[in-house]
Structures are given as C-alpha cells and as structure tokens.
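1. no letters, just coordinates:
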C-alpha cells in the first residue's frame, strides 16, 4: 500500500480541535517541523500533546504553544522554553511531568497494546504518591493535582504502576523512508520518534529521503511500516532546515 501523501497540509487535514498527538524529537533534534507548521496553519486548538519536551521559544512545538493551540502536555522536561514555563505557572496549560524513561516506555507500551506496567522510577516521590501540580489557578494556587498510583512489591522491591499511552495521531521525522512507511532515523533523531510513532493510531511521518520499496535493507529499518499510515516527502530545502538549540564555538 502506497502511503505517500502529496503535502504536509493534506496529511494533517483531518486533525480536529482537542486531538491528542504524540510528537517525536528531543530538543530540536528529530522534530517533525514541517508537519508542526502545517498543523499551525490549519488552526486547530485544544491539542493534547505527548512529547519529551515542548520545543523551544519559536521552535518545534513551541510554535503551537506560543499561539495558544496546546491545552495539555505530557512531558519530562520544561527547560529551554520560557513560554512553556509561563503558561504552566500562569494556569493556562495543564502539564503532566513524567520521568523520561517512564514516558518512553509508556508510549512503547501503548503501541504494543500493553495497558500498564510497573517501574521502580518514582517510587517514594509525588510521582507515585500523587499531588504533583498538573494545573495552577490564576491566583497561583494548585487547581489540579496528579492522582495516587498503585504501588506493588515484587521480590522485595517496590514498583509503581504506569499506564500505557495511545494518541489519536503521531507526528515523526525520519531520515529515510519508503512508500510502505518503513522508516530509518539518523543517529540521535532515533530518540522518541519510533516510540511516538508506535503510540499514534494515525501516524504521519515526514521523511528527508523517500525511496522505493525494497531499497531499504530490512536490517537497517528502525520502525516497520505497520506503525505508519501516512508519509510526506520533504523538499531538499525542508530536509536541510534544522535548528540548532545551543551554538558552541571553539578557536
């Protein structure tokens, strides 16, 4: 089945207000910027996002955030985005902070049909006991807190139960992909992208290089096409347009 869609705009055309979406990337690495821009232009709002972080000010998911299009974020990191912190502390945004490894496993579990799992991460903290501020009120008080989670003991060690995550959509970026949706990620872009793709019921992948079926060696495929429903081929200019989160120089 040829899964290639002509444009990014067409690929997200059925996404409605209030949709949930898992988004790949870490900082500005491996972020599906073209699809995010198409979603911004579409004007959908009230989005519920699952991603390691919410981009930077003016970059990645930060574009949707600054425009007030995101209502809730499940993430493991707030830093590098002052607007993210401002909206969260100002009561404009709901945030579920999750340990990074737990977030990764929650998406993988959801994609594998596993409803929940136990992990030692977070035992003895507010992650397990509940009470983390999910949303603040305008006066600075806590309006919504995280719930208490089940804790069990296995072989003398305590573990907290975490739920798998599935979303309406997933947006990811790959270095190479074929028309069947098989994807290859380049180096550190193979961060949350495969996991986010697994979590989405409808997964849209933007690929820097599109190849015909059979070109990719099965041993180099990082994500099989069964997890991908739509593929968008980037132009050379779009593929080369990659942000640098922190510039460093040396003499």
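-> Perfect, I can see it now. Keep in mind that this is a model prediction, so the values were computed, not measured. Numbering: from 1, shown residues only.
2. going forward, measure contacts between C-alpha atoms and count neighbours the same way
-> Will do.
3. wait, residue 134 touches residue 91, no?
-> No. Using CA atoms under 8 Å, residue 134 is not in contact with residue 91, being 9.3 Å away.
4. for residue 103, helix, strand, or coil?
-> helix (DSSP: H, G, I helix; E, B strand; the rest coil).
5. what about residue 126, neighbour count?
-> Counted with other CA atoms under 10 Å, residues neighbouring residue 126 total 15.
6. likewise residue 36?
-> Residue 36 - counted by other CA under 10 Å - has 23 other residues nearby.
7. helix or strand for it, which one?
-> helix 33-42 (DSSP states H and E).
8. structure two is appended below for comparative analysis:
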C-alpha cells in the first residue's frame, strides 16, 4: 500500500467532509501538524469538531481554522494563548468541551485501543462530572469517560519510514501518539522519510499500522513564549 504523498492536499484527498471529528496532535505550537492544518483551511471543509489539547495561537496552527470559522466545536484541555478561541467561546460562537489533560489523552488512547469508555476519579465533584455516570470502586467515586473515535487523525512526527513507522522528537511526542491511534484514518507529516528498515525497532514510538498516509515537508520552528534574562552589563 502506498502511504507517501507529495503534498498535504493530496494526502487529505477523499478524506474530508463537513461535520467530521478530527483528532489533532501537538501541544501549543510543539509538534503540531501545521501543513495538514493549512490544507484543511484551503479545502473549505466546515462544521468541524476538533479534539486537541488546545488551539495554539491566533495566526498559526488550529488558530487558522478558528479564524475562518471552520471549527464549530473544540474538545480541549484549555483555551491557552489564543485570543480568538477565547472570544468565540465567550460569545457563544464556538462550542467547547473541557477535558482534564490526562483524561483527554486517555480518551484518545482508549479510542485507539477499541475501548469505548473508562472510569476515572479526575473531575469527580466538579462540572466535569455533570451528566456523566458515577460508579463506586473500593468506596470511591469514579466518573465514566468515553473513548474518542475520530473520523480523521492529523499528527506531526520527526521521522518516518515509508511504511509509516513514526519517531517523535522530545516534547513533540506529547499528544501525537494517542491522537494518531484514535482516527479511522491517520495522516502524518514528518520532517524526514528514511529508507525502510533504517529505524531501530526499539526507537519507533508509533507503529506504521496506525498510519495510513504520509507527507514530508519543511516546518516553521516557532516559540510560543520566549523568556530571556536581561543582558548583564560588562
């Protein structure tokens, strides 16, 4: 099966439809599938539900899809540094399903493992628990959280071979593996595609069985918050 495509638009061809659920990897600006997001913007697909830790910043990553009003609902851990995300949510223009960060990651991982739901103590007694089943285990309350089964996963990795085995670099590993697992179809963008067999099996973070399509591209290295010390006088 051919997995390598020339462009992000080609890799997404035939996969998009209005109203779909997309799981997007990354955290802030780290490890986000920026090229695939740009292709989603260009496609014009609308009424999307996007499961992602947050929506980056206003002019980059998922922030671009918010700016074009292509997202109707976010499933996220926090609003983050995106002013437009906050504005749309507070004005009632955007639906938002808050998830504790670990719960969101586990919901994705559970979906990828075929697990429809799991019980967790996180969120018990808070707004997170409203409307959810509560069950006791060993005398303690747990709430039922559902696994996420996305129509499409878009993720960013550092390296891949042509079979889709992925290696993530440092903190870019964050949400990318569970996001990749939970999609019916997973499209990954990488910085480098290497020959088959050249990646040590012990270094593979996500097996190619989860990855259906691949692109290689050039990526912008942004820093979300730059903090430096004042220069000391000589």
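-> Received it, and whenever you're ready, just let me know what you need. None of these values were measured; they are calculated from a predicted model.
9. please state their TM-score.
-> Counting by TM-score structural alignment, normalised by the length of structure 2, the TM-score of this superposition works out to 0.96. Behind it: 229 aligned residues with a CA RMSD of 0.9 Å.
10. figure out how far the helix holding residue 36 of structure 1 is from the centre of its chain.
-> Centroid separation for helix 33-42 of structure 1 versus its chain: 14 Å, with CA atoms, centre = their mean, to the nearest Å.
11. in the superposed pair, what's the mean gap between that helix and structure 2?
-> Once fitted to structure 2, helix 33-42 of structure 1 is off its aligned match by 0.8 Å on average (mean CA distance after the TM-score superposition for structure 1).
12. next structured bit after that helix?
-> Remark: after helix 33-42 of structure 1, the chain's next helix or strand is strand 47-50, criterion DSSP H and E.
13. name the helices or strands packed onto that following strand?
-> Strand 47-50 of structure 1 is packed against strand 20-23, strand 70-75, with contacts defined by 3 or more CA pairs under 8 Å, 6 or more residues apart in numbering; DSSP states H and E.
14. quick one: that strand to structure 2 mean distance?
-> Mean deviation for strand 47-50 of structure 1: 0.5 Å (mean CA distance after the TM-score superposition for structure 1).
15. after that strand, next one along is what?
-> helix 62-66.
16. from the chain's centroid, how far away is that following helix?
-> Taking mean C-alpha positions (CA atoms, centre = their mean), helix 62-66 of structure 1 and its chain are 14 Å apart.
17. give the contact list for the aligned partner of residue 144 of structure 2 in structure 1.
-> Taking TM-score structural alignment, residue 144 of structure 2 has residue 161 as its aligned residue in structure 1. Contacts for residue 161 of structure 1 (CA atoms under 8 Å, 6 or more residues apart in numbering) come out as 116-119, 149-152.
18. helix or strand for residue 161 of structure 1, which one?
-> Following DSSP H and E, one finds residue 161 of structure 1 within strand 157-163.
19. before we move on, what about residue 118 of structure 2?
-> Going by DSSP H and E, residue 118 of structure 2 is in strand 117-120.
20. how about that strand: buried residues?
-> Buried positions in strand 117-120 of structure 2, judged by neighbour count with 16 or more other CA atoms under 10 Å: residue 119.
21. what sits up against that strand?
-> Applying CA under 8 Å, 6+ apart, the external contacts of strand 117-120 of structure 2 come out as 107, 110, 135, 142-147.
22. what separates the residue nearest to residue 223 of structure 2 when sequence neighbours are not counted from residue 222 of structure 2, distance-wise?
-> Using CA to CA, 6 or more residues apart in numbering and skipping the chain neighbours, the partner closest in space to residue 223 of structure 2 is residue 29 (7.1 Å). Separation of residue 29 of structure 2 from residue 222 of structure 2 (CA to CA, to the nearest Å) stands at 7 Å.
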